[in-house]
Every structure is written in C-alpha cells, then in structure tokens.
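A.B. asks: sequence first, then the predicted structure, then my questions.
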Amino acid sequence: MSIVLITLGGTIAMGGVDAGRPGVVTRLTGADLTAAVPGLADLGVPLDVRDVRAVPSASLTYRQVLDVVDVASAAVADGATGVVVTQGTDTLEESAYLADLVWRHPAPLVFTGAMRNPTLAGPDGPANLLAAVRVAAAPAACDLGVLAVMNDEVHAARWVRKTHSTSTATFASPNAGPVGHVIEGAVRVLARPERREPLPRVDPNRLDATRVALYTVTLDDDGLLLGGITEGHHGLVVAGFGVGHVPADLAPLLGDLAARMPVLLTSRSGAGSVLRRTYGAVGSEADLRRRGLLDGGLLDPYKGRILLRLLLAAGLGGEALDTALARFR
C-alpha cells in the first residue's frame, strides 16, 4: 500500500512572506507539509511526495489540472493505492470536478487544502492532509470517483461547493451532503453515488482553443455584456435566477445566441436544479428551452462551464451534445 502526494501550492503551503509585500506566499514543500502532520507517520502508509508546482489556485489552468490527472493515473498504474492532491481552495471544487470527469480508476483521487495558513493559530492544513491520506488509503473509498476531503468530511467532486470565503467548514455538498466522514481516524462511507462513465481524453490543444463564457444574470439586466460574445467563444453558460429565469427583455437575445452557439442554462442560487416546464412566462425556463437553451439540471454554473468546455473540445454538438450533458446534469 502506498499513497502519492501531489502538491500544487495554495494556502496549505503558504508559510512565508516576500520582503516589502504584505501577505503570505507559498513556501512549503510536500516534505514540509508532511513533517507538520502529527500522526501521519503512524499510519504506516508510505508516501511518495511530488512537488508539481507552487501557485495560487486562482492561477491554475485546465491543462495543468489534466496534467496532474495524468501524473495520478501513472502513479495508480504503477501500483499506488490512491493519490492526494493539495491545492488552494479558491478553485478546488472546479479542479476536483474537472478531474472527476476524466478519472477512470477505482483508486481514490482526493483533493484537499486549507483555509488557515500555517502562520496562523489553528491551521487546518495538517488535519485535512491527514484525513485525505486516510481516505486515499481506505478500501471503502474505492470506486467513488474523485473526492474532496476537508474538515473530516468526504465530498464527491460532482457535488462539492465552496460556500464561505473564510470558514474552515466552507466545503459542502448542498444537494446531497457529504458521502462520508473521518471519525476517530476511521473512514466511514455513508453513500455511494453511481459512477458515470468518464469522458475520453481531450486533446490539450483543442481544449486550450475552446472558450466557454459564463454570464450571471442580475436584476434589471440589460445584457450589454453579451454583445460580441460569439466572436471569441464557442459556448455560453447562463446562471439564471432561481429555477432558470431571466428578465423578459433578455430572453430574445439569449435565443439568438442559442441559434449560433450552445447555451447552457443553470441556476445562480447555489443549490437545486433548473426546471423544465413549470413556468411559462417570457424569460422562464420553459420559454428559454423553446428558444434553444440547453438544460443544465443540477449543474451549478462553474461545473456546467467545465463540462460544456470539455464536450465542445471533443467536437460534440447538436443532439449528441445534449445527450452527453444529460449524463452529468
């Protein structure tokens, strides 16, 4: 049994400052992180530590995340029991979801990080890393897909959200709850969501060239920011009100866009699904579907953007695109 630890920087590794500049920056290596975790050596699980990069997660790219998936896949093929990835929490939910869409192995791939950096009282990084290693090594965590482990909770990547800017309890799965917990050092899996067939590998160059915009609808929205969006993008995700509504004046514009590119309708609410046929007014979910917008279901806007970009980069369109979306929404 062995676990590979891949480090990408983030708050969990921010243990230093730059002269003349306020705020902490990444300074800690994977060896530094593991040395700061009480009880980690007592697990008896060999750790293969790999420092891949050290950047704030706000600067990560799809290509870099998929490169990490490749490293993790090779590690599992070489016999690793599981893989843990440490990164900043700003984009952890997106990185984990992107990885989950292409992760083909039963072995756990676990993302974790920290909300309090190591220079503060009560940093949560050591506890989160210990819990993540426990989960990655646990037979019960196999075949759950990609997981996010924070605050002794185990979340499926497909559902997890960052819900608070500073709280150590920020990560939650509003639509489903955690799939498990770490209790007195034991991994307890309480729910086993159905694994979906992962997407085939996408050519990185095609992925880089495929652009999907995200537009959040607001009160009295004039839609001016949508002007010219088709010139630089291949798809659009709309984060609508509630169950998928927009101002009536915006509906014709979105319909015109849907005739020229895939437009995926999601909710900005933070939990729950867009509907399909409950409301019928202009700008309602039923009206927008009649105008050609695609149903985002339970996908939040951020996950919807990731999924749509991967599907478009794979060359899907029309009915094939809608069928593929239906597998994940």
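C.D. replies: Perfect, thanks for sending it. Numbering: from 1, shown residues only.
A.B. asks: from here on, contacts and neighbour counts on C-alpha atoms
C.D. replies: Fine.
A.B. asks: tell me which strands and helices the helix or strand hosting G304 is in contact with?
C.D. replies: Using DSSP states H and E, G304 maps to helix 301-313. Here helix 301-313 touches helix 92-102, helix 204-209, strand 212-216, strand 235-240, strand 263-267, helix 318-328, going by 3 or more CA pairs under 8 Å, 6 or more residues apart in numbering; DSSP states H and E.
A.B. asks: okay, pairing it with this:
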Amino acid sequence: MGVALFTLGGTIAMAGAGHGGGVVSRLTGSELTAAVPGLEALGVPLVVHDTHAVPSANLTFPQVLELVAAASRAVEEGATGVVVTQGTDSLEETAWLIGLVWPHDAPFVLTGAMRNPTLAGADGPANLLAAVRVAASGEARGLGALVTFNDEIHDPRWIRKTHSTSTATFRSPNAGPVGHIIEGRVRILVRPHHHVPLPAPPGIPAFDTARVALHTVTLDDDGLLLDGLERTHQGLVVAAFGVGHVPSALAPVLGALAERMPVVLTSRSGSGSVLRSTYGAVGSETDLMRRGLVNGGLLDPYKARVLLRLLLANGAGRDAIADAFARHG
C-alpha cells in the first residue's frame, strides 16, 4: 500500500494571503506532494488524508490521538509507514505524545517547514521528501515515532525547537540526531530504546479531568501563581532552576501541592538532567523529592507535561506515575 500521508496544516501548507496580509493554510495534501521534486521518482505510493487543517498551536491531545487511531487503521490496512505534516510550534510535543502510544513497527514520521511556500528557499518540499524516504525505509522499522527535518532524523524524546525562524531549528541537545538522509539514503546511526507503548485514554472526558499546569521558576518567585492550583488542576510540572532548584520560600508551597497531586520536577535549562542527591539545602532537588516531588530526569518541562497528562488521563496513581518517569526520564 505504501505510505499514508496525513496533513494537519501549518507553515508547510500555507500559501496565499489572508485578510490581514499574512499567509493562510490553503494547500491540500495532493497539492503539497505535487510540489515535491523527486517524490514521484521514489516509487513509493502515497495515500493522502487531509485532516485537522489548523495551526499546530490549536491542536489538542484528543485530536492527536484521533490521528494516531487513523494512522493505526492505515497500517492495519497495509501501509508500511506514516508521514504527518504539521506546524512546528507544537511538533516536539505532538511527536512525543505519538511516540508514547504508537504500537506498530511501521515508522511514524513527523515533519513540517519553517519557510512557507511563498518564500525563496521554502524547506517544506525537501522535508516532506525526506520524511517519505524514512517512512518507507526498512531501516526505520521498529523505531516508533520520529521527526525528520533538515535531512536529520530525531527521537521525539530529545527533540527541541531551538530557534523561532531558522530552518535548522530542531535539535536534540542531550543526544543529537539518531540518523541522517545522505544522498537519498536513510542512515540510522543510533537505534533509540523504546518502552512498551502506553494506552491511549478513552476520549475527551479523560483529558478534561487530567489538567496539568506548568510553572517556570524565576528569580524571586513567590509562588503566588500556584495559589489554589489544586482546585483547577490535577497535576503540576515545575520547570526549576538548573539541576532542580527553587527559591527556599517556594519549597513548602510545592511540598503542600505534592500532597494533593503529582508534582514533577524538571529543569528549565534546555538540556541536562535534574539531579537527585547532590545538593541538600531547602529548595534543592534532594529537599524537593523529600517533600514528595517526582524526579523528571532528562525530560524537559514540555515533554514531562505531556507524559503526566497522558498518565493522569489513563487513571494512573502516584506509584505508577513515579515508575513511568523513572523509565522515560
């Protein structure tokens, strides 16, 4: 059957001008593929599905999981791989969510663009061609979800959008790319380790009762933004200083919240791990874990929030959440 292509809009699909003068989503999947030099010569049949043509900032957990279900049906009907085009704003989070639940050996490859088709040097066609190559490649089977951008192949666990406009925006600071596309050939250099997929929650209501807040710790943070959080949310991710530190005045606030909901400790630094037992002052990583916070390990705050919300939507308790972060972090 070839590769199933799902299009979700975003910069890669934008053309023409809206009422305000900016580009708007106009291109269908068929129009996208028609603009890719060399795609037909690959000899890979594509079955195009246009769905959720919205900016990636508008995507929701249920929409992403609906996409996973549709992609699963395509694989069960014979597709050897899946490609999804979407906006880059939330790509690192959607790719991670998909990677957590994708149950097939068939590659699930996400890509997009930083320059829209009206600009010189638009990168969408090259990224789409590379993504189809990866999705159709035997080298990528069994690797779960992948992100292909700028002729690099990345594991969603590590990837970050690191620049607001650069075509080389996607990087994996802690690990680097797992592979490259070289002269049209897919080269996997490091095979990422994947765990047993998590189940997909049973629909929108599960997420309505699994709200997870993200609080970024800043200089002289008094924690006022966290007041009453337990009445509106069921979980919290803390993007702390450095290796997992917060102002000492914030430590008891977080400890009190950890008695009421799962609170995951991560670093706002952009790379590196939260520590466990190096520092011992009030507000240190050791102190915060003693107060009940869950160590997020190497996961950045955005990935930790995705994992925590998925776990809560599945009804996971504290022990299961701690175990999941020990495995994935």
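C.D. replies: Looks like it arrived, so ask away. Everything numeric in this text was worked out from a predicted model, so none of it was measured.
A.B. asks: pull the residues that contact the helix holding G304 of structure 1.
C.D. replies: Identification of contacts with helix 301-313 of structure 1 by CA atoms under 8 Å, 6 or more residues apart in numbering yields 94, 97-98, 101, 202-203, 206-207, 209-214, 234-239, 264, 266-268, 296, 321, 324-325.
A.B. asks: try 7 Å this time
C.D. replies: For helix 301-313 of structure 1, the surrounding residues in contact (CA atoms under 7 Å, 6 or more residues apart in numbering) are 94, 97-98, 202, 206-207, 210-212, 214, 237, 239, 266-268, 296, 321.
A.B. asks: about what we covered before: among the helices and strands packed on helix 301-313 of structure 1, which comes closest to G113 of structure 1?
C.D. replies: Across those, G113 of structure 1 has its closest neighbour in helix 92-102 (8.0 Å, CA to CA).
A.B. asks: mean deviation of the next helix or strand after that closest one from structure 2?
C.D. replies: For helix 92-102 of structure 1, the following helix or strand on the C-terminal side (DSSP H and E) is strand 109-112. Strand 109-112 of structure 1, aligned to structure 2 and superposed, deviates on average by 0.2 Å (mean CA distance after the TM-score superposition for structure 1).
A.B. asks: if we can go back for a sec, ChimeraX command to pick out the buried ones of the contacts of helix 301-313 of structure 1?
C.D. replies: To isolate the buried ones among the contacts of helix 301-313 of structure 1 in ChimeraX, judged by 16 or more other CA atoms under 10 Å, type:
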select :94,97,98,202,207,210,211,212,214,237,239,266,267,268,296,321
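A.B. asks: element containing the closest residue to S95 of structure 1 other than its chain neighbours, please.
C.D. replies: Nearest non-adjacent residue to S95 of structure 1, counting by CA to CA, 6 or more residues apart in numbering: V65, 6.3 Å away. Secondary structure from DSSP H and E places V65 of structure 1 in helix 62-77.
A.B. asks: give me the residue at the spatial middle of structure 1.
C.D. replies: The centre of structure 1 sits closest to E94, judged by CA atoms, centre = their mean, with a distance of 2.2 Å.
A.B. asks: separation between it and A314 of structure 1?
C.D. replies: From E94 of structure 1 across to A314 of structure 1, the span is 19 Å (CA to CA, to the nearest Å).
A.B. asks: kindly report the same for R134 of structure 1.
C.D. replies: 35 Å.
A.B. asks: neighbour count for those two, which is higher?
C.D. replies: Ranked by neighbour count (other CA atoms under 10 Å), R134 of structure 1 and A314 place R134 first, with 23 against 18.
A.B. asks: now do the contacts for that one.
C.D. replies: Neighbour list for R134 of structure 1: V187 [criterion: CA under 7 Å, 6+ apart].
A.B. asks: that one belongs to a helix?
C.D. replies: Yes. R134 of structure 1: assigned to a helix according to DSSP: H, G, I helix; E, B strand; the rest coil.
A.B. asks: distance of it relative to P247 of structure 1?
C.D. replies: On the measure of CA to CA, R134 of structure 1 and P247 of structure 1 end up 48 Å apart.
A.B. asks: onto which residues of structure 2 does stretch 175-187 of structure 1 map?
C.D. replies: Stretch 175-187 of structure 1 corresponds to residues 174-186 in structure 2, going by TM-score structural alignment.
A.B. asks: span of that stretch from start to end?
C.D. replies: Per CA to CA, stretch 174-186 of structure 2 runs 22 Å from first to last residue.
A.B. asks: do the same with stretch 105-113 of structure 2
C.D. replies: First residue to last in stretch 105-113 of structure 2 (CA to CA) measures 26 Å.
A.B. asks: distance from the chain centre to it, please.
C.D. replies: Mean-position distance between stretch 105-113 of structure 2 and its chain equals 12 Å (CA atoms, centre = their mean, to the nearest Å).
A.B. asks: what's the answer for stretch 263-271 of structure 2, then?
C.D. replies: 15 Å.
A.B. asks: in structure 1, what range does it match?
C.D. replies: So stretch 263-271 of structure 2 sits over residues 263-271 in structure 1, by TM-score structural alignment.
A.B. asks: tell me the SS of A31 of structure 1?
C.D. replies: Assignment for A31 of structure 1 (three-state DSSP): helix.
A.B. asks: mean deviation of the helix holding V65 of structure 1 from structure 2?
C.D. replies: Helix 62-77 of structure 1 sits 0.5 Å off on average (mean CA distance after the TM-score superposition for structure 1).
A.B. asks: what are the neighbouring residues in contact with P204 of structure 1?
C.D. replies: With CA under 7 Å, 6+ apart, P204 of structure 1 has these contacts: R63.
A.B. asks: many thanks, have a good one.
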